[in-house]
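Peer 1: sequence and computational prediction follow.
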Amino acid sequence: MERGMRSEVEYSPVEEGLGMRDFWLYVWLRRAAVVAAHVTGLGLTLIISLLSRPGTSLFSWHPLCMSFAYCLCLTEGVLLLSADGSFFCFKSRKGKVRLHWFLQALVLMAAAVGLGFMVASKNVSERPHLASWHSVLGACTLCTTVLQAGCGLCVSCPRLLRRPSSQPRLRLYHATCGLVVYLLATGTVMLAMFSDWFQATVKGAAWWAFLLLPLVPALVVMNQITSAYLPRKKMSS
């Protein structure tokens, strides 16, 4: 039964069937895309941190914490498991998984701190909560992040499951939920650029560049997860 399923469904990358020249071009393009995702995530975090000027107000810590959590740690935590190039040179899968967990823990802690500063800032200024699309989508992103962490905990600790045989399917759910979290986070970051604070800080062509930059790592992460986990039926020639 298991052999029959393996013959019908394949989890191979999309480069199968390409010629040698096209194959190497495809590989280098994917590696360049991964490097661009690394640089974009780090660059967005640094620039947003500088623009927010941490310490000038309670709100100033919110962009810093959230960009660190989702633009940097979440991006690196996902790309860490990519075979196309990671800044972390771990040969063992176990080492990558441990670092992945560490980065995801940083996501939760930084997001919780950023949320606390935002709540405190709005309470001091007596402004309503969840009054914009950015805040609503951000709340959904935080809730989904917590659910994703719980799902990952079940994957890493099979003893928590009553049915260990369901762990492979849970891995698929974990990856799919991770993709949803990343897309929600990308949407939240892009909506933040429509806020009064960001539009007053960045204007003109630079604003449009910032608006499009989060799409670079999002496309790379989406391709990585779908290529690794979505089943692909073999094509008969």
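Peer 2: Perfect, thanks for sending it.

Peer 1: can we go C-alpha only for contacts and neighbour counts from here?
Peer 2: Will do.

Peer 1: tell me the contacts of T176?
Peer 2: I225 (Cα atoms under 8 Å, 6 or more residues apart in numbering).

Peer 1: repeat that for L51.
Peer 2: Neighbours of L51 in contact, by Cα under 8 Å, 6+ apart: T201.

Peer 1: how far away is A37 from C151?
Peer 2: Distance from A37 to C151, counting by Cα to Cα, to the nearest Å: 25 Å.

Peer 1: looking at these two, which is more packed in?
Peer 2: For the pair A37 and C151, the greater number of neighbours falls to A37 (26 against 19), based on other Cα atoms under 10 Å.

Peer 1: so that one makes contact with L213?
Peer 2: No - judged on Cα atoms under 8 Å, A37 makes no contact with L213 at a distance of 9.3 Å.

Peer 1: tell me which helix or strand K91 sits in.
Peer 2: Element membership for K91, per DSSP states H and E: none, as it lies in no helix or strand.

Peer 1: got it, and L81?
Peer 2: Here L81 is assigned to no helix or strand, by DSSP H and E.

Peer 1: so who does it touch?
Peer 2: By Cα under 8 Å, 6+ apart, L81 lies in contact with 96-97, 100.

Peer 1: leaving out the residues flanking it, which one is nearest to the residue nearest in space to the middle of the chain?
Peer 2: Among the residues of the chain, the one closest to the centroid is Y182, at 3.8 Å (Cα atoms, centre = their mean). Using Cα to Cα, 6 or more residues apart in numbering and skipping the chain neighbours, the partner closest in space to Y182 is A218 (7.0 Å).

Peer 1: presented hereafter is structure B, for comparison with structure A:
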Amino acid sequence: MEKVDVEPNIPSLELKPEKPRRKPPPPGLKDDLTVIAHICVVFYFILICYLCFVRPFEFFTWHPLLLSLGWMLLMTEGILIISKENPVVRKLRLNHTWKLRYHWIILSIALLLVFIGFLIAVVNKNRLNKKHFKSWHALFGLISLVACIPAVINGTAALFDVELKKYIKPSIIKLIHQASGTIAFLFGGLAVVLSVYTKWFAKSSNNNKYLFLLGLATTLYSVIWTLQRPLLKCFRKLFKL
């Protein structure tokens, strides 16, 4: 009898077709509102720079200068860079990987500047023998820095979610990162808004009501618009768990 070769039943190793990427939404009203947020952030930073150098530069002046650069400008732009409604990112045609890369690089630089600015305020209080964290501005700033700790830890973990998925779901890591980051930016944003009510701002601006209104309007708008998308994403993910 002739031997008949029987092929073993080997499962197919065909690769699954990749899911088609969603096309970004066409430019609309939200893109225009994001552009306004960019303008507000830049205007506030220019305003603080003007107030820092319009008078003799002092040791404490580093605090508003570094915080306006680190928190208001870099932190806000670092969050907006991953937004789908950012026309700047749309023009640069950045993919998701590059957006995340710029996101953590910009926020890392921002946090370093914010931490230095925070230390300057603490050292200045010690030099003047004043009590710490008596104002809402200072308290909100402290809360935002504390909230940055879990955001940084989970943000780092999110970069290695493939290796960590055996121990914890990547969706949970990302949710904790987004929630803690949103809380951090919320309280940091409140501290920035309240900065226009501080004695330093009043003294540097000579109680100019127009500069006060400019600072208040630019901070309020940019903080509210930057927060709206992360807040919605956090609520949606919470309901999915």
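Peer 2: Cool, the structure landed. Given the structure is predicted, the values throughout are model-derived calculations rather than measurements.

Peer 1: on that earlier part again, what's the match for the residue nearest to Y182 of the first structure in the second structure?
Peer 2: In the second structure, the residue matched to A218 of the first structure (TM-score structural alignment) is V223.

Peer 1: cool, and Q167 of the first structure?
Peer 2: By TM-score structural alignment, Q167 of the first structure lines up with P170.

Peer 1: quick one: D196 of the first structure from G187 of the first structure, how far?
Peer 2: 17 Å.

Peer 1: the more surrounded of the two?
Peer 2: The neighbour count for D196 of the first structure versus G187, taken as other Cα under 10 Å, is higher for G187 (19 against 9).

Peer 1: quick check, the more buried one in a helix?
Peer 2: Yes - counting by DSSP: H, G, I helix; E, B strand; the rest coil, G187 of the first structure falls inside a helix.

Peer 1: what's the counterpart of it in the second structure?
Peer 2: G187 of the first structure maps onto L190 in the second structure, by TM-score structural alignment.

Peer 1: tell me which residues touch the nearest residue to its match once chain neighbours are set aside, please.
Peer 2: Spatial nearest neighbour of L190 of the second structure, excluding adjacent residues (Cα to Cα, 6+ apart): F140 at 6.7 Å. When the contact criterion is Cα under 8 Å, 6+ apart, the partners of F140 of the second structure are 187-188, 190-191.

Peer 1: residues contacting the residue nearest to the centre of the first structure?
Peer 2: 70, 74, 218 are the contacts of Y182 of the first structure under Cα under 8 Å, 6+ apart.

Peer 1: among those, which are located in helices?
Peer 2: Judged by DSSP state H, the contacts of Y182 of the first structure include 74, 218 as members of helices.

Peer 1: Q148 of the first structure corresponds to which position in the second structure?
Peer 2: If you follow Q148 of the first structure across to the second structure using TM-score structural alignment, you land on A151.

Peer 1: re the thing from before, does the match of G187 of the first structure touch H137 like I think?
Peer 2: Yes - L190 of the second structure is in contact with H137 according to Cα under 8 Å; the separation is 7.4 Å.

Peer 1: shared neighbours of those two, anything?
Peer 2: Common contacts of L190 of the second structure and H137 (Cα under 8 Å, 6+ apart): none found.

Peer 1: can you give me the helices in the first structure?
Peer 2: So, for the first structure - with DSSP H - the helices run 2-8, 20-52, 61-66, 74-79, 93-125, 133-156, 167-192, 196-201, 205-212, 215-229.

Peer 1: what count of nearby residues applies to C40 of the second structure?
Peer 2: Neighbours of C40 of the second structure using other Cα under 10 Å come to 23.

Peer 1: ok, back up a step: okay, the match of G187 of the first structure and L164 of the second structure: tell me how far apart.
Peer 2: From L190 of the second structure over to L164 of the second structure the distance is 34 Å, taken as Cα to Cα.

Peer 1: again, but for G78 of the second structure
Peer 2: Distance from G78 of the second structure to L164 of the second structure, by Cα to Cα: 25 Å.

Peer 1: of these two, which one has the most company?
Peer 2: G78 (22 against 14).

Peer 1: all set, thanks.
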